[in-house]
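*Asks:* pasting the structure only:
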């Protein structure tokens, strides 16, 4: 029979996270005496000193650090169980949060969203449009349920969706088109349009970034608009730039090598067991759309 309870461990973690008993009591909406009693009872049941008070700050003992580290995992799993149970009891999730890299072929996302809309019209869908490691950050932190990213998760599931081509492009009247076959050295003297990483905690680069002149923007659509107006060149995802290419606003640059590069995109799910019917439908339809396009 277990001596300790999840609630006692939750109280201990709150004291550590918030730096003291009074702060923890406020955070968990309990009285200070209730929090203090829970921690004291836990120490008594285990026969181990878990906390020590230095001044006004409560800190873990060495034994407390080791035990809370293990208990934190149990608390996290317990929260996951409650989320799963909540989804099962409701039948369909009320909200679905998805992070999508803007460079991923959006037609597949729209196909999957259409199916979700048809089957689960009352599920609220929140789409987070990201660049580079932005989607990876959101799924890693648990802020979204599903991520479509160019990076692999260190935990959870990763499934490669597709390899998307990026094409070096400029407006047809751009001076670079008058130079014939280009080298990277030729590009250095002209303005490159770059889209910044949307991650709040890290900034990653992708592809060639050797131009002496550089304009940095926050989203892909702005990049396409600027290049379509002759402000510079860039490697753009072909799927998103194709309409401008067909309209004669963009033209592929002729390079000795590297005119086209590919980027892999992955389906990231931190915990697939937590996905409800709407989330699973989105995943299934997304993969089906990608598979259908690659088999054409």
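*Replies:* Nice, I can see it. From a predicted model like this one, the values you see are computed outputs, not experimental measurements.
*Asks:* CA only for contacts and neighbour counts going forward, please
*Replies:* Will do.
*Asks:* Do a quick rundown of the helices in the stretch 51-200 of the chain.
*Replies:* Along the stretch 51-200 of the chain, counting by DSSP state H, counting those that start in this stretch, helices occupy 62-90, 106-119, 134-140, 184-187.
*Asks:* could you say what helices and strands the longest one packs with?
*Replies:* Right, the one you point to is helix 62-90. On a contact count with 3 or more CA pairs under 8 Å, 6 or more residues apart in numbering; DSSP states H and E, helix 62-90 meets helix 6-18.
*Asks:* follow-up on the earlier one: hey, which of the helices of the stretch 51-200 of the chain is tucked in deepest?
*Replies:* The highest mean neighbour count among the helices of the stretch 51-200 of the chain, using mean count of other CA atoms under 10 Å, belongs to helix 134-140: a mean of 25.
*Asks:* what's the span of stretch 120-128 from first residue to last?
*Replies:* From its first residue to its last, stretch 120-128 covers 20 Å (CA to CA, to the nearest Å).
*Asks:* Contacts for that stretch, please.
*Replies:* Outside stretch 120-128, the residues that touch it by CA atoms under 8 Å, 6 or more residues apart in numbering are 92-100, 117, 135, 278.
*Asks:* do the same with stretch 99-115
*Replies:* When contacts are defined by CA under 8 Å, 6+ apart, stretch 99-115 is touched by residues 127-132, 134-135, 138-139, 144, 146-150, 164, 219-220, 236-237, 239-240, 265, 281-286, 289-290.
*Asks:* next, the one to line up against it:
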């Protein structure tokens, strides 16, 4: 059986409690006090029990009122969310934004933009995938993501529209307990060849057969950057890592930077170019376009 309680009555119930009196609620809602009182009385008649105790100086919720208040607030908030979503859809704002990000990308830079995105577009549901190398591009090309933050080395397709982002600095590292970690002199290719190299890989066809930066005969291929990091810390091999991910380890001595003859660190560490991209035939909606411009530095923060 429906009680016929309106959304407006539920809103009045919540506002009376927030303001502490019928008169204060009337002022906030720009209505007469009698209109507020009448709405509460109608709701009490529909429920069949008093919702406020009016014997004191200020109205106090009864046991029944206290029980119904949280549900009333949820209904009011759900209605407000519905209104915001409907208005956003009317304005052409997409209901969802799916992102895929390469695991090497600095997440702090991403999260700063995502925080502002959530504030500006509260109705847009966001889904975030983290992949590596070609798997990031493949997710974008297959239409499983709207935008992708990808690496240049992942064979970027002509079917993508991309804008360059800041390059990622790489650093060769090993544990101080690893034989290479104890060498103080610059290491040549012959010094590295017989030591196990931990290499990031993926299962996509886009990077198949590409051995970027592989210098050792013995390699372990890992599809998870976190696992590679953990193995480096455990002295299981040597490998390159994004500098921002191991800076703390280098400062604490948990890892040491290897000086390679082919990469003199006094000149410049090697870098990987990154980009934000979308498919040419699937341009982002207003929310996605804002995110794209922010990441690319095309709009002021």
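*Replies:* Perfect, I can see it now. Remember, it's a predicted structure, so these values are computed and weren't measured experimentally.
*Asks:* thinking again about what came up before, mind checking which of the contacts of stretch 120-128 of structure 1 are in strands?
*Replies:* Per DSSP state E, strands hold the following members of those: 95-100.
*Asks:* Now, of the residues you listed, which are buried?
*Replies:* Buried subset of those (neighbour count, 16 or more other CA atoms under 10 Å): 96-100.
*Asks:* Check those against residue 230 of structure 1 and report the nearest one.
*Replies:* Nearest to residue 230 of structure 1, judged by CA to CA, of these is residue 100 at 27.8 Å.
*Asks:* Pick out whichever of the buried ones among the ones in strands among the contacts of stretch 120-128 of structure 1 sits closest to residue 229 of structure 1.
*Replies:* Nearest to residue 229 of structure 1 among these, counting by CA to CA, is residue 100 at 26.4 Å.
*Asks:* quick one: the closest one and residue 39 of structure 1, what's the gap?
*Replies:* Remark: distance between residue 100 of structure 1 and residue 39 of structure 1 (CA to CA) = 43 Å.
*Asks:* Also residue 291 of structure 1?
*Replies:* Using CA to CA, which is the criterion applied here, residue 291 of structure 1 is 54 Å from residue 39 of structure 1.
*Asks:* Neighbour count for those two, which is higher?
*Replies:* The residue with more neighbours, out of residue 291 of structure 1 and residue 39, is residue 39; 23 against 14, by other CA atoms under 10 Å.
*Asks:* Over to the more buried one. Which of the three states is it?
*Replies:* helix (DSSP: H, G, I helix; E, B strand; the rest coil).
*Asks:* if I pick it, what's in contact with it?
*Replies:* Residue 39 of structure 1 sits next to 8-9, 11-12 when contact means CA under 8 Å, 6+ apart.
*Asks:* Format those residues as JSON lines; extra columns: neighbour count and distance to residue 194 of structure 1.
*Replies:* JSON lines is the format used below for the contacts of residue 39 of structure 1 (neighbours: other CA atoms under 10 Å; distance: CA to CA, whole Å):
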{"residue": "8", "neighbour count": "19", "distance to residue 194 of structure 1": "51"}
{"residue": "9", "neighbour count": "20", "distance to residue 194 of structure 1": "48"}
{"residue": "11", "neighbour count": "23", "distance to residue 194 of structure 1": "47"}
{"residue": "12", "neighbour count": "27", "distance to residue 194 of structure 1": "47"}
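*Asks:* Compile the residues you listed into CSV and extend it with columns for distance to residue 62 of structure 1.
*Replies:* Listed next are those as CSV, based on distance: CA to CA, whole Å:
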residue, distance to residue 62 of structure 1
8, 19
9, 16
11, 18
12, 14
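*Asks:* Pick the one among those closest to residue 27 of structure 1.
*Replies:* For the contacts of residue 39 of structure 1, the nearest to residue 27 of structure 1 is residue 11 (10.0 Å; CA to CA).
*Asks:* which residue packs closest to that closest one, ignoring adjacent ones?
*Replies:* Of all residues not flanking residue 11 of structure 1 in the chain, residue 35 sits nearest, at 5.8 Å (CA to CA, 6 or more residues apart in numbering).
*Asks:* so where is the strand or helix carrying that neighbour in structure 2?
*Replies:* Using DSSP states H and E, residue 35 of structure 1 sits in helix 32-46. Using TM-score structural alignment, helix 32-46 of structure 1 lines up with nothing in structure 2.
*Asks:* now do stretch 245-257 of structure 1
*Replies:* Stretch 245-257 of structure 1 maps onto residues 250-262 of structure 2, going by TM-score structural alignment.
*Asks:* tell me the centre residue of structure 1?
*Replies:* Nearest to the geometric centre of structure 1 sits residue 135, at 2.4 Å (CA atoms, centre = their mean).
*Asks:* Now check structure 2 for the residue matching residue 212 of structure 1.
*Replies:* Under TM-score structural alignment, residue 212 of structure 1 pairs with residue 217 in structure 2.
*Asks:* ok, that match - contacts?
*Replies:* Taking CA under 8 Å, 6+ apart, one finds 193-196 in contact with residue 217 of structure 2.
*Asks:* from those residues, which would you call buried?
*Replies:* Using 16+ other CA under 10 Å, the buried members of the contacts of residue 217 of structure 2 are 195-196.
*Asks:* Return the member of the contacts of residue 217 of structure 2 nearest to residue 17 of structure 2.
*Replies:* residue 196 (67.5 Å).
*Asks:* Give the equivalent position in structure 1 for that closest one.
*Replies:* Match for residue 196 of structure 2 (TM-score structural alignment): residue 191.
*Asks:* Does its match touch residue 211 like I think?
*Replies:* Yes - Residue 191 of structure 1 is in contact with residue 211 according to CA atoms under 8 Å; the separation is 6.5 Å.
*Asks:* Report the set of residues contacting both of these two.
*Replies:* By CA under 8 Å, 6+ apart, no residue touches both residue 191 of structure 1 and residue 211.
*Asks:* For residue 71 of structure 1, see how far away the residue nearest to residue 11 of structure 1 is.
*Replies:* Counting by CA to CA, the gap from residue 35 of structure 1 to residue 71 of structure 1 is 17 Å.
*Asks:* what do you get for residue 122 of structure 1?
*Replies:* 37 Å.
*Asks:* Repeat that for residue 217 of structure 1.
*Replies:* 44 Å.
*Asks:* The closest residue in space to residue 158 of structure 1 that isn't next to it in sequence: neighbouring residues, count only.
*Replies:* Closest residue in space to residue 158 of structure 1, ignoring its immediate chain neighbours: residue 268 at 4.9 Å, by CA to CA, 6+ apart. As a burial measure, residue 268 of structure 1 scores 29 neighbours (other CA under 10 Å).
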